[in-house]
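# following is a predicted model, sequence given first.
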Amino acid sequence: MYTITNIYFITAIAVIGGALFGFDISSMSVIIGTKQYNDYYGPNIDSDVQDGMGRRYSIQIGALTWVLGSVSICIAKNIPLLIMGRFTNGIAVGICSAQVPVYISEISRAEVRGRLVGCQQWAITWGIMIMFYISYGCSHMEGVASFRIPWGVQAVPGAILFTGLFFLPRSPRWLAKKDRWEEAENTLALLHGNGDINDPYVKQEMEDIRTMVELERQNADATFLELFKPSVISRTHIGVFTQIWSQLAGMNVMMYYITYVFAMAGLSGNNLLLSSSLQYVINVVMTVPALIWMDRWGRRKTLLVGSSLMMTSLFSNGIIMASFGHPAPKGGVNGVKAASWEVHGTPSKVIIANSYLFVASFPITWGPASWTYPPELFPLRVRGKAVALCTSANWIFNFALGDFVPSAFENIKWKVYIVFGVFCAVMTVHAFFCFPETAGKSLEEIEAMFQEGLPPWKTRVSKESTPVRIPRVDNPGKADYAHEAV
């Protein structure tokens, strides 16, 4: 079968798995408020009811699961079937969001790895925007077609992903781990040496992969418990918190509930919905600079600047709402209890501008970096399990915030901004002291960096490679050599 070898084309197909996440978000955000949806499934549905093998093959299974879930949602005749379809889609999103970054990180050159893995976030933003406008357009249709068409359309990217993966190569590092050395070498040559196994980059990469695979085999088979051993737990902590902070920064809160914020700032009707939808356009556009320059900026600087900018916007909005706002009438703005605070005039315009600035700060920093960073941290033997654990932390906090935020807006009002502003302040300090720089280093070089124990604030973006001594796991007195970027 023909195999695609262009790394950018491979990435474009693989990150459709990220687009599924975006489709999943937007396919409900518009539809659940429409009259057609509520007439069919029943009015005033409780909010709790609404939510309720190798790298390549794993992603393929996720894609197929997504198609099945989407079809189930499209034809659902009642709430239990709708929940079942949503649950199936959730499984698919979980599989793809855990495996796509790992796959891309393992086939990429170090100097463009951030750009390529960051495309996962870009695909998510495209999925959110496209599905929002499809759903918004269909919401003007009469009858059940208004929501069945969007839910059916979202199966299309899953089908494209499933089919496209047949033409993508396997991860060379995974092949090496399975003792399929010839396949691993040929795949690296196709990806990075124009088919020449004697290409200097291919030879060096194979040498580094062989060294690390041999070292890792001196340990027992990997289990999740290994992620909590002294040699790995610091990386587990960094990877898990990268995903946790990406949620506690408040971006998904803004994406889900920006209509509440703009309602409190005085917007209503189609003006409210379309103004809120501009965040999706900003999200797509502002991811591009990160994809182009993140490997040059480095991970640390990207994360630190992003959390600082978001903290500033959140604190600013909280202070403005506290100083110039007042409680909304009983029942909330436009009958929405979560829209429990009102601000009018010039301060409301500042809040809207600040909200857009906040949205712009995330996709250029923490958005793509939070997907790029975790797969880089871990040795090959536990990389798949580690990224799955990190991703699960993302979804756990996503779910928790979905339950927390509406009641928080209702009960503590403008103080919600202060809460998330504090989270951004803490994550800035945490990232400075605990998150090392990985940009420009091969995955094997990152392993060597962790073994050396260099303080995170002393790590730098790598520019070129020189030999590095890697302590042997079984005998620290002996050493193997890889190449460390300096």
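Sure, I can see it. Predicted, not measured: the structure shown is a model, and the values here were computed from it.

# drop to CA atoms for contacts and neighbour counts, all remaining ones
Will do.

# spatially central residue in the chain, please.
In the chain, the residue lying closest to the centroid (C-alpha atoms, centre = their mean) is Trp371, at 4.8 Å.

# wait, that one touches Trp122, no?
No. Between Trp371 and Trp122 there is no contact under C-alpha atoms under 8 Å: 10.5 Å.

# okay, helices next: where are they in the stretch 301-450 of the chain?
346-361, 366-377, 380-411, 415-434, 443-452 (DSSP state H, counting those that start in this stretch).

# dump the ones you listed into JSON lines; add distance to Val100 as well.
Formatted as JSON lines, the helices of the stretch 301-450 of the chain follow (distance: least, C-alpha to C-alpha, whole Å):
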{"stretch": "helix 346-361", "distance to Val100": "24"}
{"stretch": "helix 366-377", "distance to Val100": "9"}
{"stretch": "helix 380-411", "distance to Val100": "10"}
{"stretch": "helix 415-434", "distance to Val100": "24"}
{"stretch": "helix 443-452", "distance to Val100": "16"}
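
# would you mind finding the most buried of those helices?
helix 366-377 (a mean of 28; mean count of other C-alpha atoms under 10 Å).

# and the residue nearest to the centre of the chain, what is it in contact with?
If you count contacts by C-alpha atoms under 8 Å, 6 or more residues apart in numbering, Trp371 has them with Pro101, Val117, Gly118, Gln120, Gln121, Gln243.

# do the same with Thr187
Pro169, Arg170, Ser171, Pro172.

# what is the neighbour count of the third one?
What it means is Ser171. Ser171: 23 surrounding residues under other C-alpha atoms under 10 Å.

# what about the nearest residue to Pro289 once chain neighbours are set aside, distance to Glu484?
Once flanking residues are discounted, Pro289 sits nearest to Ile364: 6.4 Å by C-alpha to C-alpha, 6 or more residues apart in numbering. Using C-alpha to C-alpha, to the nearest Å, we find Ile364 at a distance of 28 Å from Glu484.

# same question, Ile233
Taking C-alpha to C-alpha, one finds Ile233 at 22 Å from Glu484.

# which one's more surrounded, those two?
Glu484 (23 against 14).

# before we go on, here's another structure to hold up against the first:
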Amino acid sequence: MGAGAVTTNDGTSGFAHLIDPNRKWYNNKRLIALNAWIVLLLITSSTNGYDGSMMNGLQSLPQWKDYFNSPSGSMLGLLNAIQNIGCLAAYPFSPYLSDGIGRRPTVFLGAAIMCIATVIQTAAQSVGMFIGARFLIGFGLTFAAGAAPMLVTEISYPSYRAPLTSTYNSLWYSGAIVAAWTTFGTFKIGSTWSWRIPSALQALPSVIQVALMLFCPESPRWLVSKGKDDQALKTLAYYHADGNVNDPLVQYEFNEIKTAIEFDRTVAANVGWKSLFATPGNRKRMRIIIALAFFSQWSGNGLVSYYLNKVFDSIGITDPTIQLLINGILQIWNLGWALLASSFVDRLGRRLLFMTSSAGMLLFFIMQTVCSAQFAAHGSDAAAHAVIAFIFLFYASYDLAFTPLIVSYTVEILPFPIRAKGFTVFNFAISLSLIFNQYVNPVALDAIQWKYYLVYVAFLAFELVFLYFFVIETKNKSLEETAAIFDGEDAAEHIHGAALGGPTEMYEKDEKSTGSSRENVQSLPKV
């Protein structure tokens, strides 16, 4: 499904000319409201980022280590990995909830589960209780994080879709910043509240979502898939055209969505788990998606994301205050680079960002490895400081593509009928890669120190080659147009022909009988 036949030679969307250049997110109250709802969805990623950074910080807190008997080796690996094991347990249910009850209720359910889990985590009296709470956090996060980015990409105004969806994963660092500086601030508290306070604050994004989520607009694509065309058209009109159901952009979007979903459901039979690998186009999608999932965690970043204290210990930086301070600064650095890259995804394109990111990571990780070896051989302070510098440069490179694009690129190349299932496969692959990392990394770092970095150097070189040959450019295309790159021009022409059709029949009739459908819809509440 797609409309690639209407994509112009410069790669811009076939309906770019239908977008009102004067309608900006800052001067249109409907777009301001829409983007406010999108921000509510984006903070889902903050919860995930908070968890990783919090666990990094807790490992540097003597109070946490003393309370749980200084976990190390496989127990430390389990404490980090259990959240992803919880994610794995929820994956069989996540796509059915997103496709069955809708994106909006699924996010609400996930947030509610995480609120309960953080209460248990904060009140933990034993390591088993702490582990159980983290399992439940992962279980709830799967529902929220599976539905939220899809809803973002499916309700966004076309010209803001790619930057906003890319911002989703970039806000991982907003949670990481809060967690890093919270653990830094509670470090001086002499009681268990030094780690209970950071544990409690993890619930903040979820509490906000529980309070507001059910008032958020539902995905027009989901509404169309359930036969609720009237609601879908009203939602598009309300937020994308000030309530005018006959606006050319709204009509194009609605017809393209309706035809694409129907085409996949009937002509292409592009539904169900089997269809993920049944066609050449879908096999191409899954090859890219699964690779990106593993690349996002096996690029060496897992060492710093979850075991920063061990990396610092290996270069002689053992003061917990210094470790926590560097961790806090690193998260701010990451957020800045990730948000900058998010704003340029449609200007620079996906391929350029992926290639630049991979080349930079390879270069700076090699330098980090060399400097770590120098410190191990000579104990040089200069080498230790250079390792820190190259960690920052490595993450700047990582944040150019692998923070903003892995989620947005995944959801945009998947057609609606398999979007939830394909995104679940992506998240499942991430969890598998994380569980492996969280068990293997601490053991390998204890056993062979800096030599373990050589494994990631080799893998980064492989990533660079893979991305060069397989990543496909998708900038400045609608969700439906993007799929034409994978499914061919026949599908594109079919859907584009329908998208260019006249106003939908039910509203054309209403227009004649009541005068102005714009007036009828303008006063509608959120659908």
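That came in fine, so what should we check first? Because the structure is predicted, anything quoted here is derived from the model rather than measured.

# ok, the residue mapped onto the residue nearest to Pro289 of the first structure from the second structure - contacts?
Ile364 of the first structure maps onto Leu400 in the second structure when the alignment is built from TM-score structural alignment. Residues near Leu400 of the second structure by C-alpha under 8 Å, 6+ apart: Trp337, Ala338, Ala341, Leu353, Phe354, Thr356, Ser357.

# of all those, which comes closest to Phe68 of the second structure?
Comparing the contacts of Leu400 of the second structure against Phe68 of the second structure with C-alpha to C-alpha picks out Ala338 as the nearest, at 34.6 Å.

# ok, the closest one - contacts?
Thr167, Ser170, Ala396, Asp399, Leu400, Ala401, Thr403, Pro404.

# can you redo those residues as a markdown table with distance to Ile448 of the second structure?
Shown next, in a markdown table, are these (distance: C-alpha to C-alpha, whole Å):
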| residue | distance to Ile448 of the second structure |
| --- | --- |
| Thr167 | 37 |
| Ser170 | 32 |
| Ala396 | 27 |
| Asp399 | 28 |
| Leu400 | 30 |
| Ala401 | 30 |
| Thr403 | 29 |
| Pro404 | 32 |
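
# greatest separation within these: which pair is it?
Thr167 and Ala396 (15.5 Å).

# ok, back up a step: which of the contacts of Trp371 of the first structure tops the neighbour count?
Gly118 leads the contacts of Trp371 of the first structure on contacts (other C-alpha under 10 Å) with 33 neighbours.

# can you convert the contacts of Trp371 of the first structure into a markdown table and add a column each for distance to Ile25 of the first structure and secondary structure?
A markdown table is the format used below for the contacts of Trp371 of the first structure (distance: C-alpha to C-alpha, whole Å; DSSP: H, G, I helix; E, B strand; the rest coil):
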| residue | distance to Ile25 of the first structure | secondary structure |
| --- | --- | --- |
| Pro101 | 19 | helix |
| Val117 | 21 | helix |
| Gly118 | 19 | helix |
| Gln120 | 15 | helix |
| Gln121 | 14 | helix |
| Gln243 | 18 | helix |
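
# can you pull out the helices in the stretch 151-300 of the first structure?
With DSSP H, counting those that start in this stretch as the criterion, the stretch 151-300 of the first structure has helices spanning 155-164, 172-177, 181-192, 200-216, 233-248, 251-264, 269-297, 299-324.

# which among the ones you listed is found nearest to Ser139 of the first structure?
Using C-alpha to C-alpha, the helices of the stretch 151-300 of the first structure put helix 269-297 closest to Ser139 of the first structure, at 12.0 Å.

# and the closest one, what's buried?
272-273, 276-277, 279-280, 282-288, 290-291, 294-296 (16 or more other C-alpha atoms under 10 Å).

# quick one, it and helix 346-361 angle?
40 degrees (axes from the mean of the first three to the mean of the last three C-alpha atoms, to 10 degrees).

# quick one: map Cys87 of the second structure onto the first structure.
So, by TM-score structural alignment, Cys87 of the second structure is left unmatched.

# residue contacts, Cys87 of the second structure?
Applying C-alpha under 8 Å, 6+ apart, the residues near Cys87 of the second structure are Phe135, Gly138, Phe139, Gly140, Leu141, Thr142, Phe428, Ser431.

# for Met310 of the first structure, same thing?
Ala249, Phe358, Ser361, Phe362, Gly421, Cys424.

# again, only this time at 7 Å
Phe358, Ser361, Cys424 (C-alpha atoms under 7 Å, 6 or more residues apart in numbering).

# can you find the partner of it in the second structure?
By TM-score structural alignment, Met310 of the first structure lines up with Met361.

# same check, this time on Glu376 of the first structure
In the second structure, Glu376 of the first structure lands on Glu412 (TM-score structural alignment).

# correct me, but that match touches Leu479?
Yes. Contact criterion C-alpha atoms under 7 Å: Glu412 of the second structure and Leu479 qualify, at 5.5 Å.

# re the thing from before, closest one of the contacts of Ala338 of the second structure to Asn270 of the second structure?
Nearest member of the contacts of Ala338 of the second structure to Asn270 of the second structure, counting by C-alpha to C-alpha, is Pro404, at 27.6 Å.
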